[in-house]
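Asks: have a look; sequence and predicted model below, questions after that.
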Amino acid sequence: MTERLIAPRNRGFLFLDSHPAGCARVVHDMWQTASADRAAETGAPVALIIGSSAGYGLAATIAGLARAGIRGIGVCFEKAPARRTGTAGWYRTAATAELARRHGHDMVFLNGDAFSDDMKNQVTELLKERFGGRLDYLIYSVAAPRRLDPDTGATHASVLKPIGEAYRTKTLTFDSDGVPEVTDVESQPAEGDDIEQTVAVMGGADWERWIEHLERHGLLADGFKTAALSYIGSDLTSAIYRQGTIGAAKAHLEQTARTLDERLAKLGGRAVTSVNGAAVTQSSTAIPGIALYVGLLRGVLDEAMVAPIHQLGELWDQLTGTRPLTVDDEGRVRLDTWELDPAVQAAVTQRWNTAATDTISELANLDWFHAEVQRLYGFAVPGVDYSVPVETDIPWPEPTS
C-alpha cells in the first residue's frame, strides 16, 4: 500500500502531482453525463481511440462507451506512479477501464507511443485476436511535442509560434496565491523549418499512416468511419493558433481528411475532421492568450458553454447514424458553432479589449477557470475528500477475458 496525502503543487498551469480519487471522480461524472446506464449490446461497434486519456480524446472514449456502446482499444502515453504520483491520464484510464468493465464493455487500453509502428502492430494483433478482425471507427486525438518518424528515424519537434512576424497578445496568469494577472506576452515568429516540423508532428501524417496500416491488414469494416479532432477558435487567438504553426498543422490534418475520405469511399466509409469548441485542457493552457480567452468566454456564456463530453456525444451520434453526419464545405463536422456565434464573439471581444488585472475578475469567470485547471489533475472535484490519504500505486488496467 502506498497511501499518501496529496495536495496540489503547481508551477503556473502545470501541476507536479495528480490525485487518483479526483481523477476517478472526474471520469465517473463524465460517464454519468454521457448516459452511463446504457447496457452493452451484442455486436457493439469496435472502435479505436488514439489519445484516449485526456481532453477531447478522453471525452471521445467515455462518450463512445457510455453513449454509443462501443468496445475496442484506447491508446495513450502516460507515466506510472513512482517517486511522484502517476500522471492524471494514468488514473483516468484506470477509472475508465473499471467503469467499462462494470458496464460490460470490452475495452483494452495500451500505454505507449502512438506514432510508433510497434504500437500499430500491437493494435493490429488485438483487433485480429480479440475483436473479430474488424474496426468500425477510429478517433484520432493526439497532441504531442515531438514525433519519431518510423520511416526515416528522424525526430520532429512541434513549436507554438506565429508565422511571418512576432505576435504580442494579452495573457492570463495566476501567482502562487492564485491571484490573477493580465499581462502582455510576445511570441517570436517561426523560422527555419519550424512549420514543416510542426506539421510533421501535429498534421495528418500519422493519422494517415494508421489508416494505411489497418487497411493493409484488412481490418477496416465496410462503412468504416474515422474522425480527427481539431480546433479553429476565435479571431482573438488566430495569430498564435489558426494562422500560426499549429494552424498549418491543422490545415494539413484537414487536407488529409479529404484525401482519406476519397480513399474510404470504396468501403462506403468516411473520414472527417471534427472541429470542437473551446475547453480547458492540458494542451490549451500552454498557448498564449487561450487561458484569458476561455475565461472570458465562460464569463459570457456561463452554463451555456458546451462541455467536451456533450460535444463528443454529438460526434458519436453523427458517426453512428443516430443523427445525420453533417459537414461544412471543407468536410468538417462543426461542433463549435455555439462558440463562434457572432453575438458571442462580439461579447467576448468587448471584454477582451477592456481586460486588465484590475478588471479581469469582473469580466471572466475565474473561479470556474481555476477549478477547471485543477480538475485536469484531479483536484477541486466536488465530492472528493482531500483531507484523507489515497492509494497512488494504481496498476495499469489489464485486459480481462
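Replies: In hand now; what should we look at? No experiment lies behind these values; they were computed from the predicted model shown.
Asks: CA atoms for contacts and neighbours, from now on please.
Replies: OK.
Asks: once you drop chain neighbours, what's closest to Gly331?
Replies: Of all residues not flanking Gly331 in the chain, Val272 sits nearest, at 6.0 Å (C-alpha to C-alpha, 6 or more residues apart in numbering).
Asks: list the contacts of that neighbour.
Replies: Applying C-alpha atoms under 8 Å, 6 or more residues apart in numbering to Val272 gives the contacts 226-228, 254, 257-258, 261, 331-333.
Asks: mind checking which of these are in strands?
Replies: 226-228, 332-333 (DSSP state E).
Asks: export these to a markdown table and tack on neighbour count?
Replies: Formatted as a markdown table, these follow (neighbours: other C-alpha atoms under 10 Å):
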| residue | neighbour count |
| --- | --- |
| Thr226 | 27 |
| Ala227 | 24 |
| Ala228 | 25 |
| Arg332 | 22 |
| Val333 | 22 |
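Asks: closest one of these to Pro8?
Replies: Relative to Pro8, the closest of the ones in strands among the contacts of Val272 is Ala228; by C-alpha to C-alpha it sits at 32.7 Å.
Asks: pretty sure the closest one sits against Ser274.
Replies: Yes. Counting by C-alpha atoms under 8 Å, Ser274 is a contact partner of Ala228 at 6.1 Å.
Asks: hang on, the earlier thing: export the contacts of Val272 to a markdown table and tack on distance to Leu220?
Replies: Output for the contacts of Val272, formatted as a markdown table (distance: C-alpha to C-alpha, whole Å):
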| residue | distance to Leu220 |
| --- | --- |
| Thr226 | 10 |
| Ala227 | 14 |
| Ala228 | 16 |
| Glu254 | 21 |
| Ala257 | 16 |
| Arg258 | 18 |
| Asp261 | 13 |
| Gly331 | 21 |
| Arg332 | 21 |
| Val333 | 21 |
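Asks: so how far is the top helix by length along the chain from its chain's centroid?
Replies: Using DSSP state H, we find that the single longest helix of the chain is helix 245-264. Computed by C-alpha atoms, centre = their mean, to the nearest Å, the chain-centroid distance of helix 245-264 equals 17 Å.
Asks: same check on stretch 100-110?
Replies: For stretch 100-110, the distance to the chain centre is 20 Å (C-alpha atoms, centre = their mean).
Asks: give me the residues contacting that stretch.
Replies: With C-alpha under 8 Å, 6+ apart as the test, stretch 100-110 has contacts from 36-37, 39-40, 65, 69-76, 93, 97, 397-400.
Asks: cool, and stretch 66-74?
Replies: Contacts of stretch 66-74 from elsewhere in the structure, counted by C-alpha under 8 Å, 6+ apart, are 31, 34-41, 44-52, 61, 64-65, 105-110, 123, 127, 131, 313, 316-317, 320.
Asks: now do the buried residues in that stretch.
Replies: Residues of stretch 66-74 classed as buried: 66-74 (neighbour count, 16 or more other C-alpha atoms under 10 Å).
Asks: put this beside the first:
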Amino acid sequence: MSFRHIDPKQRGFLIVNSHPDGAAETVNRMWEQIPARTDGSSPVVLLLGHSAGYGLATLLTGLRRHGIRGVGVAFEGAETERRTATAGWYRTVAADALARKAGRDFVFVNTDAFSAAGKEQVLALVEERYGKVDYLIYSLAAPRRTDPATGTVYHSVIKPLGAPYEAPALDFSADTPKVTHLSLQPASDEERHATEQVMGGADWQLGVQALTASGLLADGFTTVALTYIGSELTAPIYRQGTMGAAKEHLERTTGHLNAELGNTGRAFTAVAVAAVTQASSAIPSIALYTSFLRTVLGGGFRTTAEQASDLWAQLTGAAPLMLDEQGRIRLDGWELDNKVQDQVRELWADPESGLERAGAGAEWFMGQIRELYGWGVDGVDYGRPVETTVGWAA
C-alpha cells in the first residue's frame, strides 16, 4: 500500500505524474456518457492501443454499447520510486472494473504490441480464450518501434517536409496560455521513412497477417485503423509533414490488406477529428488550432466517445458506411465544414487577437490536457492522500 499526497509535476508541456482517482474518474465519466447497449451481440475484438484517446473511447463504447469481448493491448508504466504509474495504467484499471461490473469478458495485456513476443503473447491469449476475432482495431501511437524482422529501431519525428515550417502555436506550459511562434526545419528522407515505419501501416499489416496465419479470422472479419486529415491550416506540419506521410502509408496499407483478405474480410481507415490527446498535444500548432476549433464549435465539439459511437455504428451496420472516394470512413465532416473552417481561419489570421477572443477555448484545452493525467477533474479530492500503487487490470 502506498497512500501519499501528490501534486502535478509539469516539465514544459508535459505532466510527468498522474493521479489515480482523477484518471479513473475520467473513465467513469466517459462510460456514463455512452448509451447502454441496444443489441444482444458480443463480437470478439482485439484492440491495439486501448488506454488513451480514440482507442480508449472505442473500447468503452464497444464494451457498454455493443457488449464486446476480447483483448486490449497497451504499453504502460507501473509506479516507480520517483513517479506514479502512467495515466494509461490507471485508466486501464478503471476500464477493467467497469467491464467486469457490466459482465463483459475483456482482458487487458500490458506489452509492447510492436514486438514479436508481444504479438505471440496476445495471439495465444486470443486463441485460448476467445477463438476467432471479429474486429481488429488499430489505434497505436508511439515515439519508436523496433522492426521485429530486422531489429532496426525507428524513431518518429514531427517535422515538415520539403520546406521549413513557421507558424503560431499555443504555449500552455504556464498557468496562462499564450501564443508563441515556432520554426522547424524539414525532415530528412531517413526521418520521413522512420516516421512511416513507426506510425504507418507496417505493424497493422503484420498484426492482420499474424491473425490470418493463426486461423483466427472470423467470417466477415473487419479491421480499422485510425487516421487524421485536418485543416489546411495545420497541413504543413501534419498532413504534408512526416506525420501525414505516415498516415498516407497507413491508408495505402488498407489496399494491401484488402487484397490479402480477399473475400474473408475487409480493412478501412477511419478519419477522426481533432481531439485533445497525449499524442496530438505534442504536435506543434495543433493545440492552438484545436483551441480555436473548440471556440467556434462550443458545445458542438464532438467528444471522442461520440465519434467512437459513430464508428461502431458504421462498422456493425447499424448505420451506413460514410466513405470518401478513397474508401476511408469519414467521421470529420463537422470539423471540416466550410463555415466552421472559415471562422477558424479568421482567428488564425491574427492569432494573438484570436486567442483573446478564444480564451475559453484555450482554457478548455489546458483543462483537457490536465485531465489526460487525472488532474483538475471535478469531484476528485486532491487534498487527501491517495493509493498510487495499483495493480494492473485483474
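Replies: Noted; the coordinates are in hand. Computed from a predicted model, the values in this text were never measured in an experiment.
Asks: care to give me the TM-score?
Replies: Remark: TM-score between the superposed chains equals 0.97 [TM-score structural alignment, normalised by the length of the second structure]; 392 aligned residues with a C-alpha RMSD of 1.4 Å.
Asks: returning to that earlier point: report the buried members of the contacts of stretch 66-74 of the first structure.
Replies: Counted by 16+ other C-alpha under 10 Å, these give 31, 34-36, 40, 44-52, 61, 64-65, 105-110, 123, 127, 131, 313, 316-317, 320 as buried.
Asks: show me those that map onto strands.
Replies: Counting by DSSP E, the part of those found in strands is 46-50, 107-110.
Asks: and which of the residues you listed is nearest to Asp149 of the first structure?
Replies: Nearest member of these to Asp149 of the first structure, counting by C-alpha to C-alpha, is Ile50, at 17.0 Å.
Asks: give me the mean deviation of the longest helix of the first structure from the second structure.
Replies: Helix 245-264 of the first structure, aligned to the second structure and superposed, deviates on average by 1.1 Å (mean C-alpha distance after the TM-score superposition for the first structure).
Asks: identify each buried residue in that helix, please.
Replies: Buried residues in helix 245-264 of the first structure, counted by 16+ other C-alpha under 10 Å: 245-258, 260-261, 264.
Asks: stretch 350-367 of the first structure too?
Replies: Buried positions in stretch 350-367 of the first structure, judged by neighbour count with 16+ other C-alpha under 10 Å: 351-352, 355-356, 360-361, 363-366.
Asks: now do the same end-to-end measure for it.
Replies: This stretch, stretch 350-367 of the first structure, spans 21 Å end to end (C-alpha to C-alpha, to the nearest Å).
Asks: other residues contacting that stretch?
Replies: 180-183, 292-293, 295-300, 302.
Asks: one more pass at 6 Å, please.
Replies: For stretch 350-367 of the first structure, contacts defined as C-alpha atoms under 6 Å, 6 or more residues apart in numbering pick out 181-182, 295-296, 298-299.
Asks: show me the residues you listed that map onto strands.
Replies: Cross-referencing the contacts of stretch 350-367 of the first structure against strands under DSSP E gives 181-182.
Asks: closest one of the contacts of stretch 350-367 of the first structure to Asp136 of the first structure?
Replies: Using C-alpha to C-alpha, Arg298 comes nearest to Asp136 of the first structure of those, at 35.7 Å.
Asks: which position in the second structure pairs with the closest one?
Replies: Matched by TM-score structural alignment, Arg298 of the first structure corresponds to Arg294 in the second structure.
Asks: counting neighbours, what do you get for its match?
Replies: Arg294 of the second structure has 24 neighbouring residues, counting by other C-alpha atoms under 10 Å.
Asks: spit out the contact partners of it.
Replies: With C-alpha under 6 Å, 6+ apart, Arg294 of the second structure has these contacts: Gly361.
Asks: how close does it get to Leu355 of the second structure?
Replies: Distance, Arg294 of the second structure to Leu355 of the second structure, by C-alpha to C-alpha: 12 Å.
Asks: Leu48 of the second structure too?
Replies: Distance, Leu48 of the second structure to Leu355 of the second structure, using C-alpha to C-alpha: 36 Å.
Asks: with the ones in strands among the contacts of Val272 of the first structure in mind, which one is nearest to Ser158 of the first structure?
Replies: Ala228 (18.0 Å).
Asks: which residue in the second structure aligns with the closest one?
Replies: Using TM-score structural alignment, Ala228 of the first structure lines up with Ala225 in the second structure.
Asks: thought that match was touching Tyr138?
Replies: Yes. The criterion here is C-alpha atoms under 6 Å, and Ala225 of the second structure meets it with Tyr138 at 4.6 Å.
Asks: quick one: the helices in the first structure?
Replies: Secondary structure of the first structure (DSSP H): helices located at 20-33, 55-66, 88-102, 117-130, 194-202, 205-216, 245-264, 290-301, 308-320, 337-340, 342-354, 360-363, 366-375.
Asks: so which of these is the most packed in?
Replies: helix 55-66 (a mean of 28; mean count of other C-alpha atoms under 10 Å).
Asks: how far does stretch 12-22 of the first structure sit from its chain's centre?
Replies: In terms of C-alpha atoms, centre = their mean, the centre of stretch 12-22 of the first structure is set 17 Å apart from its chain centre.
Asks: again, but for stretch 196-211 of the first structure
Replies: 16 Å.
Asks: give me the range in the second structure that that stretch lines up against.
Replies: Taking TM-score structural alignment, stretch 196-211 of the first structure hits residues 193-208 over in the second structure.
Asks: what sits up against the matching stretch?
Replies: Outside stretch 193-208 of the second structure, the residues that touch it by C-alpha under 6 Å, 6+ apart are 144-145, 154-156, 246-247, 249-250, 253.
Asks: what's the closest of those to Gly383 of the second structure?
Replies: Distance to Gly383 of the second structure across the contacts of stretch 193-208 of the second structure (C-alpha to C-alpha) is lowest for Arg144, with 36.8 Å.
Asks: so how far is His156 of the first structure from the counterpart of that closest one in the first structure?
Replies: Arg144 of the second structure maps onto Arg146 in the first structure, with residues paired by TM-score structural alignment. From Arg146 of the first structure across to His156 of the first structure, the span is 5 Å (C-alpha to C-alpha).
Asks: so who does the match of Ala228 of the first structure touch?
Replies: By C-alpha under 6 Å, 6+ apart, the contact set of Ala225 of the second structure is 138, 269.
Asks: nearest to Val381 of the first structure among the contacts of Val272 of the first structure?
Replies: Of all the contacts of Val272 of the first structure, Val381 of the first structure sits closest to Ala228, with 29.2 Å by C-alpha to C-alpha.
Asks: any idea how far that closest one lies from Val348 of the first structure?
Replies: Remark: distance between Ala228 of the first structure and Val348 of the first structure (C-alpha to C-alpha) = 28 Å.
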